[in-house]
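# Sequence first, then the predicted structure:
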Amino acid sequence: MTVKELTSSPSLATLYPKAVLGGLRKAAGDTLPDTEYVRGGVTVDPAHLAAYNRVCGFRLTDDLPATYPHVLAFPLQMALMTQPDFPFPLLGMVHIANRITQHRPVRLDEKFTLRVRAENLRPHDKGTQFDVISELAPELDATGTPVWTDVSTYLHRGPGSGGSSAKKTELAPPAPSAVWPVPGNIGRRYAEVSGDRNPIHLHKLTARAFGFRSAIAHGMWTKARCLAAFEGRLPDAYTVDVRFQLPVFLPAKVAFTTWRTGENGWSFELWHARKPKPHLRGTITA
């Protein structure tokens, strides 16, 4: 594997034009690059963490929400997926699932090494899917053992595997534990703290250019908002695994449903508040 050492976070202002230009090309090849991006000396800006927590609904503490390191890894993910040897254009890819494992609480005052790579290219009934793996390890740990791992699964639409889609079944009736209003500007607010300025999230006009009737909420914001609802009930080490379903068109009102699964687990769903249509389904396991 080729390891690319970075001394600073890649510039998203540079990477977005590359993503737009890359969107003009066709998918090429069926092999993911054997490359890992590594950045040491990663620290957390307390003001940025506080802004993220406010946008996503977390309390202000010195422990990072399990979803927060995803925004630290995002520039490295972008750098990887906008390289010429990446087989798929970044624009048009769909984030279909995300699994985060926190092995212990991650503290604001720690210094980390980030690693990002792509692997597990495989067929999907609607095209081709693959995983982008992000890992966070404390710099003081000589073993490099991750304390946090993120697996983001992306779909490149195209000729599929020919298999039938799994039957969509409801995990529970949409009897909400809570109903949340989602403001029309949440895409722009989350873009400010995450760096993810995909135009489908920013404004109705830019979203329409990509076939959406209005801007849609970021999937990772919906995951973070759901996770924030569990604060005070989570163990020190756990995995939160979600599959993204239907987009949340902004502004919106969503219903949150959760129930126990076993002694230490939870399942949860985010629904359209007036229709039995799921936006997200997830589990939390200790």
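That came in fine, so what should we check first? Numbering: from 1, shown residues only.
# contacts, neighbours, all on C-alpha from now
OK.
# List the residues that contact the residue nearest the centre of the chain.
Among the residues of the chain, the one closest to the centroid is residue 220, at 4.2 Å (CA atoms, centre = their mean). Contact analysis of residue 220 by CA atoms under 8 Å, 6 or more residues apart in numbering lists residue 67.
# helix, strand or coil for it?
Of the three states, residue 220 takes helix according to DSSP: H, G, I helix; E, B strand; the rest coil.
# Check the offset of the helix or strand hosting residue 36 from the chain's centre.
If you go by DSSP states H and E, residue 36 is part of strand 35-42. How far strand 35-42 lies from its chain's middle: 19 Å, per CA atoms, centre = their mean, to the nearest Å.
# swap in stretch 195-209?
Relative to its parent chain, stretch 195-209 has a centroid offset of 17 Å by CA atoms, centre = their mean.
# adding another structure so you can compare the two:
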Amino acid sequence: MPQPATRDRIELSGLPAAGPLYRRALLGAVPGLGGRRGADVPAVELAVSGVPVDPQRLADYDRVCGFRLADRLPATFPHVMGFPLALRLITAPEFPIPLTGVVHVGNRITVRRPVTVTDRLDFTAWAENLRPHDRGRQVDVVLVGSVDGEEVWRGVSTYLGRQRSPVGGERRDRTESPAPSAATARWRVEPWVGTDYARVSGDHNPIHTSQLGARLFGFPRPIAHGMWSKGRCLAALENRLPEAYTVQVAFKLPVPLPSTVAFSAARSGADWDFALHDQRGRPQLVGTIR
């Protein structure tokens, strides 16, 4: 589908509050109240300057995801900091895919240099690459973090908006999954992971925090946030990561709460391949560090 040639830049005075944005998304899901969706991604980019790191929030995030307490930010933490900006973009009435029922299918983060607790980040967010998929449509939401005019961090989240009828385009990988590597570790993912991660991340999607909310979207019980799973994997490799790298993951199957997952990691030079599998050996997350 065609993408906007240029984007209008909208400067915000601060990060938006997530609560009203979620309420707007739920209201938009009510028939007759949602308005007309755009045919393409909005030709805008949202920006906010000088966002400080909250040391207490960083410490809470480190504990939930398993990182060591340190002044250096985990690669996944700027995603949490700038998430309200991306959320405002996604919950806009003209956004082509409604937030309710959207599936986070992939995430790529590039760390260009370490970000520390004393840095103040300027965030910019926009959407691009709306494209058909055999289960609906996919779109990339880009979030960039800069310090003093220098890009230090970039995240690209790929979201799938499911539709009942096939629309062609990119297809699911239906090839048989390879046998999982020997587990490096097994982790018990406790029920509180959903609510604790929601509290520190601001991502209060009810499929992660509520039995009823999960069932409304077809899950027998709540599931872990995909970005918690990614963070937990990075925490396991924390002391072996370089100062600049790209980490990319595909979210395959949900991680039910509670459950036990198998983590595996294999190194080749400075690169890593890693994965999470359930107790039946099915892949839940597959990732690379380059």
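Received the coordinates, thanks. Note that the structure is a prediction, hence the values are computed from the model and not measured.
# So after superposing, what's the score?
Superposed pair, TM-score by TM-score structural alignment, normalised by the length of the first structure: 0.94. Supporting alignment: 279 aligned residues with a CA RMSD of 1.5 Å.
# just to revisit the earlier point, can you tell me what the residue nearest to the centre of the first structure aligns to in the second structure?
Counting by TM-score structural alignment, residue 220 of the first structure corresponds to residue 227 in the second structure.
# do the same with residue 91 of the first structure
Using TM-score structural alignment, residue 91 of the first structure sits opposite residue 100 in the second structure.
# Contact partners for that match?
Neighbour list for residue 100 of the second structure: 25-26, 29 [criterion: CA under 8 Å, 6+ apart].
# redo that, cut-off 10 Å
Applying CA atoms under 10 Å, 6 or more residues apart in numbering, we find residue 100 of the second structure in contact with 22, 25-29, 91, 161, 205, 217.
# Going along the chain, name the strands of the stretch 101-250 of the second structure.
Secondary structure of the stretch 101-250 of the second structure by DSSP state E, counting those that start in this stretch: the strands cover 103-111, 120-133, 136-147, 150-162, 185-189, 245-251.
# about what we covered before: helix or strand for the match of residue 91 of the first structure, which one?
Per DSSP H and E, there is no helix or strand for residue 100 of the second structure.
# What is the neighbour count of the residue lying closest to residue 220 of the second structure once chain neighbours are set aside?
Counting by CA to CA, 6 or more residues apart in numbering, residue 220 of the second structure lies nearest to residue 214, which is 6.6 Å off, once chain neighbours are set aside. Counted with other CA atoms under 10 Å, the neighbours of residue 214 of the second structure add up to 18.
# which residue sits closest to residue 170 of the second structure in space, ignoring its chain neighbours?
Distances taken as CA to CA, 6+ apart put residue 133 closest to residue 170 of the second structure, at 4.5 Å, once the chain neighbours are dropped.
# I should have written residue 12 of the first structure there, sorry.
Residue 12 of the first structure sits nearest to residue 75 (CA to CA, 6+ apart), 6.3 Å away.
# which residues in the second structure does the strand holding residue 36 of the first structure align to?
Residue span in the second structure matched to strand 35-42 of the first structure, by TM-score structural alignment: 44-51.
# picking up where we left off before, mind checking which of the contacts of residue 100 of the second structure are in helices?
The helices, defined by DSSP state H, take in 22, 25-28 from the contacts of residue 100 of the second structure.
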